[in-house]
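Participant: requesting a structural model of the entry that follows:
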Amino acid sequence: MSYQILVIEDDQDIQEVIKEFLTVQNHIVHVASDGLEGIQQFNRLDFDLVILDIMMPNMDGYQVAQFIRSKSNLPIIMLTALEEEQDQVKGFELGIDDYITKPFSFHIFMKRVEAVLRRSYSKDKKNVLKFQELELDCDAYKTYVSASEVVLTTKEFDIVQSLLENKGKLVTRESLMDKLWGYDYYGDTRIIDTHIKNIRKKLNVPYIKTVKGVGYKIDQ
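Facilitator: Next up, the predicted model:
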């Protein structure tokens, strides 16, 4: 399946290679060389995915991600040389869907792009999951609290879905990492805590419980 992808990257060599790899997979690729140009393209066209560098002129990637997330639930992959945990946490707090550090294998990069697209646009999810006032429409990938829609990122939705599918049972951070990324992830599993923090803030429900040092569960 072909997707329309926006690549916002100021390194021309990396930009060109990413475009080439994505184009070979029949995706339609638009590029921008700084954050401001990226925002202009985002406002002009409909995209299925944004691949976003952090350190850029005019507007950095965090500012761009914040702007995009204020307008859309479009999946975002951050691509950056910043490796510190706080940099990754900051990205996830803004609602990004994945974070890839440079240098990277372009073959692994493509697998991660495919994973984000698959999670975001999968047609295989079925039925509705409910718990008290919380409802997940897994076909439409929508979340409702007391019949009012709450917009979650794809990763946040997948976490809530995992918790609802295992109501009353512990779901470990490691199992959530496997569901969210679908491959071996070598970062800190506390990234899950950042997602849970965002979910609690958005849903404002009291029954997402922390099992200290292990994981989470939805329970009375």
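Participant: CA only for contacts and neighbour counts going forward, please
Facilitator: Noted.
Participant: just the strands in the chain please.
Facilitator: 4-8, 28-32, 49-53, 76-80, 98-101, 128-131, 134-137, 142-145, 148-150, 171-172, 208-211, 215-218 (DSSP state E).
Participant: how about the ones you listed in JSON lines, adding mean neighbour count?
Facilitator: Shown next, in JSON lines, are the strands of the chain (neighbours: other Cα atoms under 10 Å):
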{"stretch": "strand 4-8", "mean neighbour count": "22"}
{"stretch": "strand 28-32", "mean neighbour count": "19"}
{"stretch": "strand 49-53", "mean neighbour count": "25"}
{"stretch": "strand 76-80", "mean neighbour count": "23"}
{"stretch": "strand 98-101", "mean neighbour count": "19"}
{"stretch": "strand 128-131", "mean neighbour count": "15"}
{"stretch": "strand 134-137", "mean neighbour count": "19"}
{"stretch": "strand 142-145", "mean neighbour count": "19"}
{"stretch": "strand 148-150", "mean neighbour count": "13"}
{"stretch": "strand 171-172", "mean neighbour count": "19"}
{"stretch": "strand 208-211", "mean neighbour count": "15"}
{"stretch": "strand 215-218", "mean neighbour count": "21"}
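Participant: now show me the structure for the sequence below, then we'll compare the two:
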Amino acid sequence: MKEKVLIVEDERQIARFLQLEFEHEGYEVKIAYDGVSGLKEALEGDYDIVLLDVMLPVIDGYEVLEKIREKSDIPVIMLTAKDQVKDKVKGLDIGADDYVTKPFSIEELFARVRAALRKKNLPSKRGVLKFADVVIDFNTYEVRRQGIKIDLTKKEFDLLEFLMRNAGIALSRERILQAVWGYEYYGDTNVVDVYIRFLRSKIDDPFDKKLIHTIRGVGYILRVDGNED
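Facilitator: Just a heads-up that it's a prediction; the model follows:
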């Protein structure tokens, strides 16, 4: 059965280009040209993934994504000309699965769509994951340290899980990007540093023992002992 793609894009030339390219690859495609109709389609249609522009008429892509996430965990890839790290972080924090800046290569977009669909089709995780005094409970998607509940965004949660599953291993920024964001990243790796800073402010800063350590020139490592750089 064909996988269904919803494209929410007000620039008709771009929307038509994407439609033709995705149909050529075997996807079934529907287009919405504004935020209201895009939101309605995303919530009422049976789609496998949404490609969502940020700058949309009526309501913008960020608001559309927020409303989608209130009711659905469908994969959403944001498409936008905004390439600042703060804009990417905003989209990812709201719940985007990926963030692609214009102009982009269609091959890269296909790769990111395939990655998002693979993650969607992974079996649900159950049980708990522990490291030191940090516990991730996949049954409730709660994180606790020393018994204290810590509220994390989706990407912070995914980043912490990856660090915990690879505790004691030096992880490059590129490897973290590929694992947590689900694709081979093209461009600035600053988003990793931003999210590590966010995660440290919740996991490390309120506690005496620091767990997330910097390895200069390489990336990061999760460990109980060692010097904080």
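Participant: quick revisit: any chance of the strands of structure 1 in CSV, plus distance to Gln40 of structure 1?
Facilitator: Listed next are the strands of structure 1 as CSV, based on distance: least, Cα to Cα, whole Å:
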stretch, distance to Gln40 of structure 1
strand 4-8, 11
strand 28-32, 9
strand 49-53, 13
strand 76-80, 16
strand 98-101, 23
strand 128-131, 37
strand 134-137, 32
strand 142-145, 28
strand 148-150, 27
strand 171-172, 41
strand 208-211, 38
strand 215-218, 40
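Participant: looking at the ones you listed, which is closest to Ala115 of structure 1?
Facilitator: strand 98-101 (9.7 Å; Cα to Cα).
Participant: look up how far Ile159 of structure 1 lies from Asn198 of structure 1.
Facilitator: Using Cα to Cα, to the nearest Å, Asn198 of structure 1 is found at 11 Å from Ile159 of structure 1.
Participant: and these two? which has more neighbours close in?
Facilitator: Ile159 (24 against 19; other Cα atoms under 10 Å).
Participant: which residues sit in contact with the more buried one?
Facilitator: Residues counted as contacts of Ile159 of structure 1 (Cα atoms under 8 Å, 6 or more residues apart in numbering) are Leu176, Leu180.
Participant: how about Val113 of structure 2?
Facilitator: Counting by Cα under 8 Å, 6+ apart, Val113 of structure 2 makes contact with Ile49, Ile77.
Participant: and for Glu156 of structure 2?
Facilitator: The contact partners of Glu156 of structure 2, taken as Cα under 8 Å, 6+ apart, are Tyr195, Phe198, Leu199.
Participant: again, only using 10 Å
Facilitator: Leu92, Asp93, Phe162, Val180, Tyr195, Ile196, Phe198, Leu199, Arg200, Lys202 (Cα atoms under 10 Å, 6 or more residues apart in numbering).
Participant: buried among those? Need that as a selection in PyMOL.
Facilitator: A single PyMOL command selects the buried members of the contacts of Glu156 of structure 2 (16 or more other Cα atoms under 10 Å):
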select buried, resi 92+93+162+180+195+196+199+200
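Participant: report how many residues lie close to Asn73 of structure 1.
Facilitator: Asn73 of structure 1: 17 surrounding residues under other Cα under 10 Å.
Participant: right, I mislabeled it, should have said Gly127 of structure 2
Facilitator: Using other Cα under 10 Å, Gly127 of structure 2 has 10 neighbouring residues.
Participant: enumerate every residue touching the closest residue to it other than its chain neighbours.
Facilitator: Computed as Cα to Cα, 6 or more residues apart in numbering, the closest residue to Gly127 of structure 2 that is not its neighbour in sequence is Phe138, at 5.6 Å. Counting by Cα under 10 Å, 6+ apart, Phe138 of structure 2 touches Ser124, Lys125, Arg126, Gly127, Val128, Leu129.
Participant: and the helices in structure 1?
Facilitator: Residue ranges of the helices in structure 1, as given by DSSP state H, are 12-24, 35-44, 61-71, 85-93, 106-121, 154-165, 173-181, 191-203.
Participant: what's the average distance of the second one to structure 2?
Facilitator: It stands for helix 35-44 of structure 1. Aligned to structure 2 and superposed, helix 35-44 of structure 1 gives a mean residue distance of 1.3 Å (mean Cα distance after the TM-score superposition for structure 1).
Participant: residue in structure 1 paired with Asn166 of structure 2?
Facilitator: Matched across to structure 1, Asn166 of structure 2 falls on Asn166, judged by TM-score structural alignment.
Participant: doesn't Ile208 make contact with its match?
Facilitator: No - Asn166 of structure 1 is not in contact with Ile208 according to Cα atoms under 10 Å; the separation is 11.9 Å.
Participant: quickly list what's touching both of those two.
Facilitator: In contact with both Asn166 of structure 1 and Ile208: Val160, Lys217, Ile218, Asp219, using Cα under 10 Å, 6+ apart.
Participant: find the nearest non-adjacent residue to the third one, please.
Facilitator: With Cα to Cα, 6+ apart as the measure, Ile208 is the residue that lies nearest to Ile218 of structure 1, at 4.7 Å, once sequence neighbours are left out.
Participant: so what's that neighbour up against?
Facilitator: Contact analysis of Ile208 of structure 1 by Cα under 10 Å, 6+ apart lists Val160, Leu163, Leu164, Ile196, Ile199, Arg200, Tyr216, Lys217, Ile218, Asp219, Gln220.
Participant: and stretch 190-209 of structure 2, what's buried?
Facilitator: Buried residues in stretch 190-209 of structure 2, counted by 16+ other Cα under 10 Å: Val191, Val192, Tyr195, Ile196, Leu199, Arg200, Ile203, Asp204.
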